[in-house]
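[1] kindly return the folded structure for what I paste below:
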Amino acid sequence: MSRLIKKPIVVPNGVDVKIEPNKVTVKGPLGEFSMDYTYVKFRMDGNQIWVEENKDVNLPPRLMKKAKAFLGTRWSLLRNMIVGVSEGFKKELEIQGVGYRAQMQGNTLVLTLGYSHPIKIEPPEGITIEVPRPSLVVVKGASKELVGQVAANIRKTREPMPFARGKGVRYVGEYVITKEVKKA
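    The predicted structure follows:
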């Protein structure tokens, strides 16, 4: 069983959590999310939410282990929803390399990464992309999963190259192991 469920999830002011049978809805200043669930039970106690095992469901013993595995996952998903609608999430990417740069053209991110053409990335609904300087890209949004996926897609356009002194797109603070080129 997960250790996370021993701690409550604190709901900040301005966030409404509605618990229904098999569905949780979280609404806040940055958006609204809902999650369907089974095998677990959410209990509201003031401004705290406790995640518990659902004892009302009769499951065979082989599925009880699977049901207990969902407790920590649902705790984390609910907490991410609450943090997302109240504060939001952000990922920062840095671009390293001579001539490599990023810029915004309207709502589209345009990356110049040494290819014969610029790469254009259109952010999905609920995601904002900012370029404070040509070598830094900031991805913001309320959904942790979507922010991480968009940042990973941007990084995938030119991953850091170990033999080229690590040039490419990387997360801020990411350490890239550089290798020496073979000598003839």
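[2] could you use CA atoms for every contact and neighbour count after this?
    Will do.
[3] what's the distance between the longest helix belonging to the chain and the middle of its chain?
    When the chain is parsed with DSSP state H, its longest helix is helix 61-86. Distance of helix 61-86 from the chain centroid (CA atoms, centre = their mean, to the nearest Å) equals 16 Å.
[4] what do you get for stretch 147-165?
    Per CA atoms, centre = their mean, the centroid offset for stretch 147-165 relative to its chain is 16 Å.
[5] contacting residues for the most centrally placed residue in the chain?
    By CA atoms, centre = their mean, the chain has its centre lying nearest to Lys144, at 2.6 Å. Contact analysis of Lys144 by CA atoms under 8 Å, 6 or more residues apart in numbering lists 80, 84, 88-89.
[6] including neighbour count and distance to Ala151, could these go into a markdown table?
    A markdown table is the format used below for the contacts of Lys144 (neighbours: other CA atoms under 10 Å; distance: CA to CA, whole Å):
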| residue | neighbour count | distance to Ala151 |
| --- | --- | --- |
| Asn80 | 18 | 17 |
| Gly84 | 24 | 16 |
| Gly88 | 19 | 15 |
| Phe89 | 20 | 11 |
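[7] now show me the structure for the sequence below, then we'll compare the two:
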Amino acid sequence: MSRIGKKEIIIPNNIEIIINNSQITIKGTKGVMYYDIPLMIEVEIAKNKLRLHKKIISKQAQALHGLSRSIIYNMVKGISEGFTKKLIIQGVGYRAQMDGKTLIVNAGYSHPVKIESKQDININVENNTNIIISGINKETVGQVAATIRAIRPPEPYKGKGIRYENEVVRRKVGKAGK
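    The predicted model follows:
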């Protein structure tokens, strides 16, 4: 039983949802998103709530039921509020800056690392050490944040590297000398 799939999605007033055959379109002030509904799933709109039902009872339909509900919920939330991820850079000489739509990160390598911003993602740099990634698609915001973090993940001995805002890095004790 999919507990996630059974939950209703409450639609905010500023969002318009259109279901055309097997495609759902969500329009709002921040943009438009599309999702192809699997054939085993049926979407029903009642007043300001959206429900998903399974047409067939099978393991695959069960998995797609919860997945589809999560994706549609994230689309509604992204169009109404948006998603943000914050990264913090720690380390001597480690910093980031924006050059147009390109993020340039100096993280201890012999060269600066450049990352191009995707069209629906906004990247802002504050104080050269805080990077804020925002957008309407949760998946792409998370992927861009993970790509930036992968440049120099935090290391456990000195804590240097790029980490998420609330990430806790367990510190290790260094080598004990005689």
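[8] can you give me the TM-score here?
    The TM-score (TM-score structural alignment, normalised by the length of structure 2) is 0.94; 176 aligned residues with a CA RMSD of 1.3 Å.
[9] and the longest helix of structure 1, what does it pack onto?
    Applying 3 or more CA pairs under 8 Å, 6 or more residues apart in numbering; DSSP states H and E, one finds that helix 61-86 of structure 1 contacts strand 23-28, strand 31-36, strand 40-45, strand 48-53.
[10] figure out which of those strands is closest to Val11 of structure 1.
    strand 48-53 (5.9 Å; CA to CA).
[11] mean distance, the closest one to its aligned residues in structure 2?
    Following superposition, strand 48-53 of structure 1 is found to deviate from structure 2 by 0.7 Å on average (mean CA distance after the TM-score superposition for structure 1).
[12] what comes up buried for that strand?
    Neighbour counts using 16 or more other CA atoms under 10 Å place 49-53 of strand 48-53 of structure 1 among the buried residues.
[13] same thing with stretch 8-22 of structure 1?
    Quick answer for stretch 8-22 of structure 1 (16+ other CA under 10 Å): 8-11, 15-17, 19.
[14] what's the closest of these to Ala184 of structure 1?
    Ile9 (59.6 Å).
[15] counterpart of that closest one in structure 2?
    Residue pairing (TM-score structural alignment): Ile9 of structure 1 is matched to Ile9 of structure 2.
[16] how about its match, nearest residue that isn't a chain neighbour?
    Leu50 (5.0 Å; CA to CA, 6 or more residues apart in numbering).
[17] what separation do you get for the one you found and Ile79 of structure 2?
    According to CA to CA, to the nearest Å, Leu50 of structure 2 stands 15 Å off from Ile79 of structure 2.
[18] what's the answer for Arg69 of structure 2, then?
    15 Å.
[19] ok, Asn130 of structure 2 next?
    25 Å.
[20] and of the helices and strands packed on helix 61-86 of structure 1, who's closest to Ser2 of structure 1?
    Nearest of the helices and strands packed on helix 61-86 of structure 1 (CA to CA): strand 48-53, 10.4 Å.
[21] any idea how far the closest one is from the chain center?
    For strand 48-53 of structure 1, the distance to the chain centre is 23 Å (CA atoms, centre = their mean).
[22] can you tell me which strand in structure 2 is longest?
    In structure 2, with assignment by DSSP state E, the single longest strand is strand 83-90.
[23] ok, then the element right after that strand?
    strand 95-99 (DSSP states H and E).
[24] hmm, who's touching whatever helix or strand comes next after that following strand?
    Downstream of strand 95-99 of structure 2, the next assigned helix or strand under DSSP H and E is strand 102-106. Residues from elsewhere that reach strand 102-106 of structure 2, judged by CA under 8 Å, 6+ apart: 93-98, 112-117, 123.
[25] looking at these, which is nearest Ser58 of structure 2?
    Nearest member of the contacts of strand 102-106 of structure 2 to Ser58 of structure 2, counting by CA to CA, is Ser117, at 40.5 Å.
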